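S.K.: Structure, please.
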Amino acid sequence: ILTLNMLALRQLSRKTPTVSRAITSAISYANPEGAPSVKDSIVHLTFVDPSGARRQVPAFIGDTISDTAETHQIDLGPTSTGALFERKNSEEWLEPLYGEGCTSGYDHVLLNGNGVETAPPMNRVEERMLKAYWDTELYPESRLASMIPVTKEMDGMTVFVPDRIVDD
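M.R.: Got it, this is the predicted structure:
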């Protein structure tokens, strides 16, 4: 709900273009929730390496699990490098990204716990790469880390990192 002061500022911004941007910014942040904080953009993931060592790290919402692992120097093997096909920005908005999908299958992880259901469904290319690289070690929880964007619901999710395959 806009107050009278905010309506007056809007009218002023239409008449004076030099202050328009500053006023528009002030109005956009004058909502009841306020501006989003960094805390609202971060969740925590727990990585478990092949030896069983656990490491909880912060992850930015929207980054892939592979990006998060790389940021925190967690070795998942070479990234599958392909861009995502699409990203779910909200319940109503599925943004096409026109990516080609993964190009290899080295960054295999197993997802468990919070938010697993919010991961995008596995596409044909990801499924083909997982089978080509990990056929004897595939599980229902198997995914490629570069194909999974982090969502708010994934806070507390566990990411198991299996033994790596030779990638020389």
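S.K.: can we go C-alpha only for contacts and neighbour counts from here?
M.R.: OK.
S.K.: pretty sure residue 64 contacts residue 150?
M.R.: Yes. Shown here, residue 64 and residue 150 form a contact pair, counting by C-alpha atoms under 8 Å, at 5.6 Å.
S.K.: compare with the first, here's sequence two:
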Amino acid sequence: MALRQLAQATGLLRGSAGLLRPFATAPSVYDKLVQLTIVDGEGRRHVVRGTVGQSVVDVLEGHMDTLGDEGICLSPDGRGAREAHIKLPQELLAAFPPHTGDDARFLAEVAEPNSVDRHSRLGSKVTLSKELDGTVLALGALYPWKSL
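M.R.: Below you'll find the predicted structure:
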């Protein structure tokens, strides 16, 4: 309230088209951050952050210094892109339907033998959104949510 009075007194706020109005509702980078917990192949938990719109593979690539590179491989599509086999918890399965066609074949190629199941997804096909904030994802064949 004091800021509004000061703005009116100095002439910065002129009716509904005032100069301060855009600053009060401007989105910040914090609004776009998504925090994930990634469980690596050895069961270690890593808290990582990405931004809305990034794929899980993009986030993994950005954190290779702490996660290592064993969870990421070259995509079978041959374009030099990266790929990862991740496991989603039960509550996210409906949001990311199972793969079919080439994506199902790619998943089988990048995953460890006998580790693909209904929780398995390609990391490049899971896009970060605010709904994923705080989610636990696993690399490879682990199910970290079963031990909680």
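S.K.: Got a TM-score for the pair?
M.R.: Here the TM-score for the pair of chains, by TM-score structural alignment, normalised by the length of the second structure, is 0.65; 122 aligned residues with a C-alpha RMSD of 3.3 Å.
S.K.: re the thing from before, of residue 64 and residue 150 of the first structure, who's got more company?
M.R.: residue 150 (28 against 20; other C-alpha atoms under 10 Å).
S.K.: now for that one: what does it line up with in the second structure?
M.R.: The equivalent of residue 150 of the first structure in the second structure is residue 128 (alignment by TM-score structural alignment).
S.K.: For its match, which residues are in contact?
M.R.: Each residue near residue 128 of the second structure by C-alpha atoms under 8 Å, 6 or more residues apart in numbering is listed here: 34, 50, 51, 52, 53, 54, 55, 56.
S.K.: Roughly how far does the fifth one sit from residue 43 of the second structure?
M.R.: Residue 53 of the second structure sits 27 Å away from residue 43 of the second structure, going by C-alpha to C-alpha, to the nearest Å.
S.K.: now swap in the first one and tell me
M.R.: Relative to residue 43 of the second structure, residue 34 of the second structure is positioned 21 Å away (C-alpha to C-alpha).
S.K.: Of the two, which one has the most company?
M.R.: Between residue 34 of the second structure and residue 43, counting by other C-alpha under 10 Å, residue 34 is the more crowded of the two (21 against 13).
S.K.: before we move on, which element is the more buried one in?
M.R.: Using DSSP states H and E, residue 34 of the second structure sits within strand 33-39.
S.K.: Mind giving me the packing neighbours of that strand?
M.R.: The criterion is 3 or more C-alpha pairs under 8 Å, 6 or more residues apart in numbering; DSSP states H and E, and the helices and strands that strand 33-39 of the second structure contacts are strand 45-51, strand 135-139.
S.K.: Kindly reformat those as a markdown table containing mean neighbour count and distance to residue 93 of the second structure.
M.R.: As requested, these are exported to a markdown table (neighbours: other C-alpha atoms under 10 Å; distance: least, C-alpha to C-alpha, whole Å):
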| stretch | mean neighbour count | distance to residue 93 of the second structure |
| --- | --- | --- |
| strand 45-51 | 18 | 20 |
| strand 135-139 | 22 | 12 |
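S.K.: right, and those strands - which one's nearest residue 111 of the second structure?
M.R.: strand 135-139 (9.5 Å; C-alpha to C-alpha).
S.K.: I'd like to check the angle between the closest one and strand 33-39, please.
M.R.: 40 degrees (axes from the mean of the first three to the mean of the last three C-alpha atoms, to 10 degrees).
S.K.: quick one: contacts of strand 135-139 of the second structure?
M.R.: 35-41, 71, 84-89, 144-145.
S.K.: Pull out the buried residues from those.
M.R.: Neighbour-count burial (16 or more other C-alpha atoms under 10 Å) applied to those gives 35-40, 71, 84-89, 144.
S.K.: Compute the distance between residue 100 of the second structure and residue 72 of the second structure, please.
M.R.: Taken as C-alpha to C-alpha, the span from residue 100 of the second structure to residue 72 of the second structure is 21 Å.
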